[in-house]
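**Q** The following block contains a protein sequence and its predicted model.
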Amino acid sequence: MSTSTSTGQILRADVIVVGGGNAGFTAAHAARERGRSVVLLEKANEHEAGGNSYYTAGATRIAHAGLADIADIVDADERHAATEVPPYSAEDYAADLVKVTGGRNDPELTRVLVQESQNTLRWLKQRGLKYRLMYERQAYERPDGSYLFWGGLHVGNTGGGEGLIADHTRVALEEGVEIRYGHGVESLIVESDVVVGVRFSTDDGQTGEARGETVVLAAGGFESSPELREKYLGTGWGNAKVRGTPFNTGLALEAALAIGAGKGGDWNTCHSVAWDALTENNESNRELTNRLTRQSYPLGIVVNNRGSRFLDEGADFRNYTYAKYGREILAQPDSIAYQVFDAELRPLLRTEEYDMPGISVFEAPTIEELADRMGVDRETFAKTIAEFNASIDRSITLDPTIKDGRKADVQPPKSNWASPIETGPFYAYPVTCGITFTFGGLSADTEGRVRTEDGTVIPGLLVCGEMLGGLFSGNYPGGSGLAAGSVFGRRAGSIA
């Protein structure tokens, strides 16, 4: 319901959801399931909506017991009969979160995420969302024509992030959720120490309020604000490329902090990846979305513009390293690096990321000519390649489906999947740091109830999605962001 006053429009509903990404929509679905009226405020206009969720590949990490356990969740596919999907237990999921965050993940939030991940996806499937096995991103085809999935991440949304938001929007409208596009929240309304609504401005210059019994904040982090990136992440982060929505500028976070909400999680780190450095329009690109990532680096080597390696490309499966390697690239001279492959490795690269027309790539018949095209010193680059090639343990057969221990004994080492760069033509893909989302958020319990710094719950205010702090620090396991948005969005909507 809405009314108009001299001070602007007033929207009324039982639940006000701020943010139209995966977490916000999931909260709206859960609230509607309980018969609550819902107004969802989305800062972007309808053609730019969906938050960061729109820009993802849709990968969602869930615990499961193998393909038979999740076959009823994913779309039918004739390849299933020749597919091996290893089980991924809740214990494995929790251990991966501890491993990649260095133990800085909140144990209670972790417990809820891993235990409820599959059931939440099954619930969303029942509501009308569609999922599939991610063959093109998470499986290798074996010589006998069968497929083996790897890295604990197997399920994704049909149609990727675009399909995810299309499904969420369709379901929400069918449920009777009122979606208001172009409504950016600027502050929270507090009366008698209870949050009773929000103040917003619209993209056509109007102002107003949305009032209800509960406000659910699901408006993302501050990754789209160069000023806040420099303030919290450190010097140089203003140069990072924004992979996703340009609308996550931290205003909703600041609005919550202004009424006494406590900070949760790690405000000094973020999810950042290797991102196409030179392709035109390489920020917030709604056409190419996630395909500007370059994530086959474990198969080759990565050098900076001085021609030297600076990280262990094979430290672990891509799923466990890609979200932290963006910052390593940002720290290199001129914040640029090059992923290097030879003709033997080139066919193994992800088609959706490395075979698109118009992407930035240098190709040459020799290492020296490749160095010239990259603009790096010939001698240094050739020495890097020669030392790497000479140090490889070639007694071990390359197997990208496992951590094969095929090591290059150089500094830094390459711990797995080391293959010589020796067969022309040679390829170099220029990459920079693409920032996805910030890990710092609001302090909340496992139901999403926002707390002050001293742990007191703020009545009427819930949080979910990237605004919920505490799960991630320094790094995260691929696909756990969408999973967390779904799990904690459902929890927030279930009590809103």
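**A** Noted; the coordinates are in hand. Residues are numbered from 1 along each chain as shown.
**Q** use CA for all of it now, contacts and neighbours both
**A** Fine.
**Q** which residues of the stretch 301-450 of the chain fall in strands?
**A** 301-304, 337-341, 362-364, 426-438, 441-442, 449-451 (DSSP state E, counting those that start in this stretch).
**Q** hang on, I meant the stretch 151-300 of the chain
**A** Under DSSP E, counting those that start in this stretch, the stretch 151-300 of the chain gives strands at 155-157, 178-181, 183-191, 194-202, 207-211, 214-217, 241-242, 263-264, 270-276.
**Q** out of those strands, nearest to residue 232?
**A** strand 270-276 (10.0 Å; Cα to Cα).
**Q** Packing partners of that closest one?
**A** helix 322-330, strand 426-438 (3 or more Cα pairs under 8 Å, 6 or more residues apart in numbering; DSSP states H and E).
**Q** Could you dump the strands of the stretch 151-300 of the chain into JSON lines and include mean neighbour count and distance to residue 453?
**A** Formatted as JSON lines, these follow (neighbours: other Cα atoms under 10 Å; distance: least, Cα to Cα, whole Å):
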{"stretch": "strand 155-157", "mean neighbour count": "24", "distance to residue 453": "36"}
{"stretch": "strand 178-181", "mean neighbour count": "19", "distance to residue 453": "32"}
{"stretch": "strand 183-191", "mean neighbour count": "19", "distance to residue 453": "18"}
{"stretch": "strand 194-202", "mean neighbour count": "21", "distance to residue 453": "17"}
{"stretch": "strand 207-211", "mean neighbour count": "22", "distance to residue 453": "25"}
{"stretch": "strand 214-217", "mean neighbour count": "28", "distance to residue 453": "18"}
{"stretch": "strand 241-242", "mean neighbour count": "24", "distance to residue 453": "30"}
{"stretch": "strand 263-264", "mean neighbour count": "22", "distance to residue 453": "7"}
{"stretch": "strand 270-276", "mean neighbour count": "28", "distance to residue 453": "22"}
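**Q** second one coming, line it up with the first:
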Amino acid sequence: MSQIFQAGSAFDVLVIGSGIAGLSSAVAAAEAGASVAVLERSSPEEFGGNTRWTESYLRMKNEHEVSDDFEELLVSNAGNNIDPNVIEATSAAYENWPDYVKAHGMPDPELVSTLSSCAGPTLQWLKTFGIRFDALPTYFVTAAAPRIMPVGGGLAMIETLQAHARKRGVSLFFHTTVTSLSRRDSEGWLNVGVATGDKAGESLMLRARSVVIASGGFEGNPEMMTQYIGGTARYIRPVARGGYYNKGEGIRLALALGAAPAGDFSSFHAEPLDPRSAAPEALVMNFPYGILVNKNGRRFTDEAPGPVDVNYDHISRAIKDEPDGIAWVVFDQRIHDVPNWKKSIRTDQPSIQADDIASLAQACGISVEGLQRTMDEYNAACSDGEFAPLRPDGLATRGISPVKSNWARRIDQGSYMAYPIIAGICFTYGGIKTNNCAQVVDADGRIVPGLYAAGEATGLYYQVYTGATSVLRGAVFGKIAGQHAAAQLC
């Protein structure tokens, strides 16, 4: 049950959000002896943010080691056209970086190195609460990176952590939203205004020695989505209910205090979502073996540049720029040559089926003429060659644009099938700048005393998501934030 607020209550550490980042912070701080409260806008039945609804893939070879490409990919996705002077400055010790470099929005090497080196120890810490990890089957038919995950997914992790938080005396407040946040006053307190369901329309003030912002991104806020993503945000929806609770207040309140922004505010992590389904993560991942067309029946992207786990993000995101922000994957009976292809379909809705292309187009509500012309052009561009469904096979189209780089076979063996796909949003990329202790850094490169951030509220990613790193980021820096905040009390 949710506890009841008392105005003026004071805590050593106040955590905003109860996903993997927030609960890791709360438990770590409580273990260190701090008095801790967690503020969560959702109900007790739906706590947990995005973590609750995901398998929580972790980009690790085993419980101790991250993937071999872990740091390389995070650094290579650090943004566009970075000033060489900034890059050179980061080769020095952090304390010697110029202030503007400390405040730069890129994921600096210190942050990436900390995430990589602390991943294994953080999993060992989580295991002490009874959370188990294993290399369980994923929904990817082809994959370029190893993944392990918690047994029971994200839900098992947050339920376990919440139970341990309660045992440690952490106060949990649900139906509660933070409305204001101050810097530390002369007595060392941060003042936090909250609105709670227990006191409708009433603003209450709390005090804390430290605050951890772990309230996620802004994918549940259409105003911020339109501001940062643009007009096509109208076509995007969260992949699961947890995203609707992420309204971006934590980010806005930190920026209002002078926090430096970080990450790519113009982009987001996308997944290919069946818009007909109400199920969480109703994904359609089989498009590398078919073609993607828009409502005009035209192809618009390379469906198969490589393994799907590397490429689904930017391919899904491209769909938002098509008419009405929707596409369809079209395939035929040859799909059955792909072993276990149905595991790539997570939607609970059936495929749209027809005996011929014209009927399929009509059933989908797309241009009959456009789809027939596209299919004729595509089939003519396919050539003979070895089809190898479980690895990139180089079986590419010839003479059409965009090219299909792998698994390009004629689609002419009816009956035909299609699924509609939109760009579902997992989380936004833009957020708060932090250092490797999860302390919030202001626009002048200085630490904001007592203010921490972890998880999706922080900026890390640019361009393309480095798969299976988000939950890991939340756990690692959530733990660091809680421990560091508690240590400052000594």
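**A** Structure received. Remember, it's a predicted structure, so these values are computed and weren't measured experimentally.
**Q** Now the TM-score, please.
**A** Once superposed, chain against chain, the TM-score is 0.85 (TM-score structural alignment, normalised by the length of the second structure); 451 aligned residues with a Cα RMSD of 2.4 Å.
**Q** quick revisit: out of the strands of the stretch 301-450 of the first structure, deepest packed?
**A** Highest mean neighbour count of the strands of the stretch 301-450 of the first structure: strand 441-442, a mean of 30 (counted as mean count of other Cα atoms under 10 Å).
**Q** so which of the strands of the stretch 301-450 of the first structure gets nearest residue 182 of the first structure?
**A** Closest among those, once you apply Cα to Cα, is strand 426-438, at 21.3 Å.
**Q** Strand 337-341 and the closest one, what's the angle between them?
**A** 130 degrees (axes from the mean of the first three to the mean of the last three Cα atoms, to 10 degrees).
**Q** which residues in the second structure does strand 426-438 of the first structure match up with?
**A** Per the alignment by TM-score structural alignment, strand 426-438 of the first structure matches residues 416-428 in the second structure.
**Q** circling back: please identify which of the strands of the stretch 151-300 of the first structure is closest to residue 471 of the first structure.
**A** strand 263-264 (9.2 Å).
**Q** so where in the second structure does the closest one end up aligned?
**A** With TM-score structural alignment as the criterion, strand 263-264 of the first structure aligns to 261-262.
**Q** Give me the mean deviation of the matching stretch from the first structure.
**A** Average distance, stretch 261-262 of the second structure versus aligned residues of the first structure after superposition (mean Cα distance after the TM-score superposition for the first structure): 1.3 Å.
**Q** thinking again about what came up before, quick one, which of the strands of the stretch 301-450 of the first structure is nearest to residue 392 of the first structure?
**A** strand 301-304 (12.5 Å).
**Q** and whichever residue in the second structure pairs up with residue 26 of the first structure, helix, strand or coil?
**A** Counting by TM-score structural alignment, residue 26 of the first structure lines up with residue 24 in the second structure. Assigned with DSSP: H, G, I helix; E, B strand; the rest coil, residue 24 of the second structure falls in the helix class.
**Q** Against residue 176 of the second structure, how distant is residue 24 of the second structure?
**A** Distance of residue 24 of the second structure to residue 176 of the second structure, computed by Cα to Cα, to the nearest Å: 19 Å.
**Q** from memory residue 315 of the first structure sits against residue 418, does it?
**A** No: with contact taken as Cα atoms under 8 Å, residue 315 of the first structure and residue 418 are classed as non-touching, separated by 10.7 Å.
**Q** Show the contacting residues for the corresponding residue of the first structure for residue 388 of the second structure.
**A** Mapped onto the first structure by TM-score structural alignment, residue 388 of the second structure lines up with residue 398. Neighbouring residues of residue 398 of the first structure by Cα atoms under 8 Å, 6 or more residues apart in numbering: 404, 406, 417, 418, 419.
**Q** now the second structure: which of these match?
**A** Retained in the second structure (both residues aligned by TM-score structural alignment, their matches' Cα atoms under 8 Å) from the contacts of residue 398 of the first structure: 404, 417.
**Q** helix, strand or coil for the counterpart of residue 119 of the second structure in the first structure?
**A** Aligned by TM-score structural alignment, residue 119 of the second structure pairs with residue 117 of the first structure. Using three-state DSSP, the structure places residue 117 of the first structure in helix.
**Q** how close does residue 335 of the second structure sit to residue 133 of the second structure?
**A** 32 Å.
**Q** next one: residue 269 of the second structure
**A** Applying Cα to Cα, the value for residue 269 of the second structure to residue 133 of the second structure is 24 Å.
**Q** Without its sequence neighbours, what residue ends up closest to residue 112 of the first structure?
**A** Using Cα to Cα, 6 or more residues apart in numbering and skipping the chain neighbours, the partner closest in space to residue 112 of the first structure is residue 446 (7.2 Å).
**Q** who are the neighbours in contact with the one you found?
**A** Residue 446 of the first structure neighbours (Cα under 8 Å, 6+ apart): 108, 109, 112, 488, 491.
**Q** what do you get for residue 232 of the second structure?
**A** Counting by Cα under 8 Å, 6+ apart, residue 232 of the second structure has contacts 226, 320, 321, 325.
**Q** Quick check: closest non-adjacent residue to the third one.
**A** Right, residue 321 of the second structure. residue 232 (6.5 Å).
**Q** Would you quantify the distance from that neighbour to residue 318 of the second structure?
**A** Distance from residue 232 of the second structure to residue 318 of the second structure, by Cα to Cα: 10 Å.
**Q** quick revisit: need the strands of the stretch 151-300 of the first structure in TSV (columns: distance to residue 387 of the first structure).
**A** Below are these laid out as TSV (distance: least, Cα to Cα, whole Å):
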stretch	distance to residue 387 of the first structure
strand 155-157	39
strand 178-181	56
strand 183-191	54
strand 194-202	59
strand 207-211	63
strand 214-217	52
strand 241-242	32
strand 263-264	45
strand 270-276	24
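**Q** Tell me which of those lies nearest to residue 256 of the first structure.
**A** strand 183-191 (7.0 Å).
**Q** got the angle between that closest one and strand 194-202?
**A** 150 degrees.
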